[in-house]
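Trainee: Here's a sequence, model it:
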Amino acid sequence: MMKQKLSLKGRALRYLSMREHSRIELVRKLSPYAEEAEEVEVVLNWLEASNFMSAERFSDSLVNRRSSRFGNQRILAELQTHQLDDVEIQRVKDNLSESELERALAVLHRKFPHAPVDFEERLKQSRFLQQRGFSGKSIQGAMRVEREDEAE
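Mentor: The predicted structure follows:
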């Protein structure tokens, strides 16, 4: 028996059933299967109108997947690559800023369970958080908490 070819709408729904996708991702994934670019736009407009695809759900999903490992700067940079509107990015930024210090502490303690013993180790831990996209303020706060724990 031969497999039936999936329509663009079927492919899009299959992708969205696995995880939330941005409009840009779906354009990239569906374009090879479309005969004309307009077909993809029609399907994407239908998905948005039917509430199968949502920029808000996509951004919440991405933040949920990334927030346990990365800082605000890295998450927001990734959201910008998906060409979300400024209002959505600002909403996410406001929500993330409340928890950045706690997330930095969790990431730091998971990777480095012990406090730094010297300046080099302190720099190593700070650079680790910086590479993960945490702000300087959160890094300083996390490093201060680390030292206070050791003093007790």
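Trainee: make it CA atoms for all contacts and neighbour counts henceforth
Mentor: Will do.
Trainee: and the gap between residue 100 and residue 82?
Mentor: Relative to residue 82, residue 100 is positioned 22 Å away (C-alpha to C-alpha, to the nearest Å).
Trainee: do residue 142 as well
Mentor: 30 Å.
Trainee: Between those two, which has more neighbouring residues?
Mentor: A side-by-side neighbour count of residue 142 and residue 82, using other C-alpha atoms under 10 Å, places residue 142 first with 24 against 16.
Trainee: now the helices for this structure?
Mentor: In the chain, the helices defined using DSSP state H lie at 8-18, 23-30, 37-49, 55-66, 72-81, 86-97, 100-111, 119-131, 136-151.
Trainee: what residues are up against residue 54?
Mentor: The contact partners of residue 54, taken as C-alpha atoms under 8 Å, 6 or more residues apart in numbering, are 22, 48.
Trainee: Proceed likewise with the subsequent sequence, for comparison:
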Amino acid sequence: MLEFDNDLDKFKAIKEACLQYLVRREHSQKELLRKVSEKGFARPDIDLVISELAEQGLQSDARFAESYARSRVHRGFGPLRIKTELQQRGVGDCYFDMAVEDIAGSWQALLMQVYEKKYGASSSTIDIKELLKRSRFLQQRGFSTEMIRELLKNL
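Mentor: Okay, the predicted model is just below:
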């Protein structure tokens, strides 16, 4: 058990707050720290509790990254956007690579699926203005310029 200046009640309160968030969904350590800090607990105390939860396997940045990436892939977001969002949530690149390895399958197939859902499967002639508009949409979804160029070339 961790030491909190012999204040077992504070430890229990912080742990309970963390567990309340983790029961609902996976959270990164950074998210947990931010949310529990808002409840008025001191950061060093929260860090200790989160470290203990991670050691016990109750909190895992790897699990969070996988869960988050899976939900974003299913909503049609590309690798660049998912990676950026994970970094904003305090999850490093290595977790991103592990998380999306099996989830996405083929990014190009996902890109085609997103494109067809938005614009349909028809490959009628498109003027340059419309092509740029579609390209911007796909970039905002998190697909690289090279991926989009390849897609548009194959249409």
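Trainee: Could I get the TM-score for this pair?
Mentor: Between these two chains, after superposing, the TM-score reads 0.80 (TM-score structural alignment, normalised by the length of structure 1); 141 aligned residues with a C-alpha RMSD of 2.2 Å.
Trainee: which residue numbers in structure 2 go with stretch 123-141 of structure 1?
Mentor: Mapped onto structure 2 using TM-score structural alignment, stretch 123-141 of structure 1 spans residues 132-150.
Trainee: End to end on that stretch, go ahead and measure it.
Mentor: First-to-last residue span, stretch 132-150 of structure 2, C-alpha to C-alpha: 14 Å.
Trainee: List the buried residues in it.
Mentor: 134-135, 138-139, 141-144, 147-148 (16 or more other C-alpha atoms under 10 Å).
Trainee: can you list the residues you listed in JSON lines and add distance to residue 126 of structure 2?
Mentor: Listed next are the buried residues of stretch 132-150 of structure 2 as JSON lines, based on distance: C-alpha to C-alpha, whole Å:
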{"residue": "134", "distance to residue 126 of structure 2": "10"}
{"residue": "135", "distance to residue 126 of structure 2": "12"}
{"residue": "138", "distance to residue 126 of structure 2": "16"}
{"residue": "139", "distance to residue 126 of structure 2": "18"}
{"residue": "141", "distance to residue 126 of structure 2": "21"}
{"residue": "142", "distance to residue 126 of structure 2": "22"}
{"residue": "143", "distance to residue 126 of structure 2": "20"}
{"residue": "144", "distance to residue 126 of structure 2": "21"}
{"residue": "147", "distance to residue 126 of structure 2": "19"}
{"residue": "148", "distance to residue 126 of structure 2": "15"}
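Trainee: wait, which of these is closest to residue 59 of structure 2?
Mentor: residue 142 (27.4 Å; C-alpha to C-alpha).
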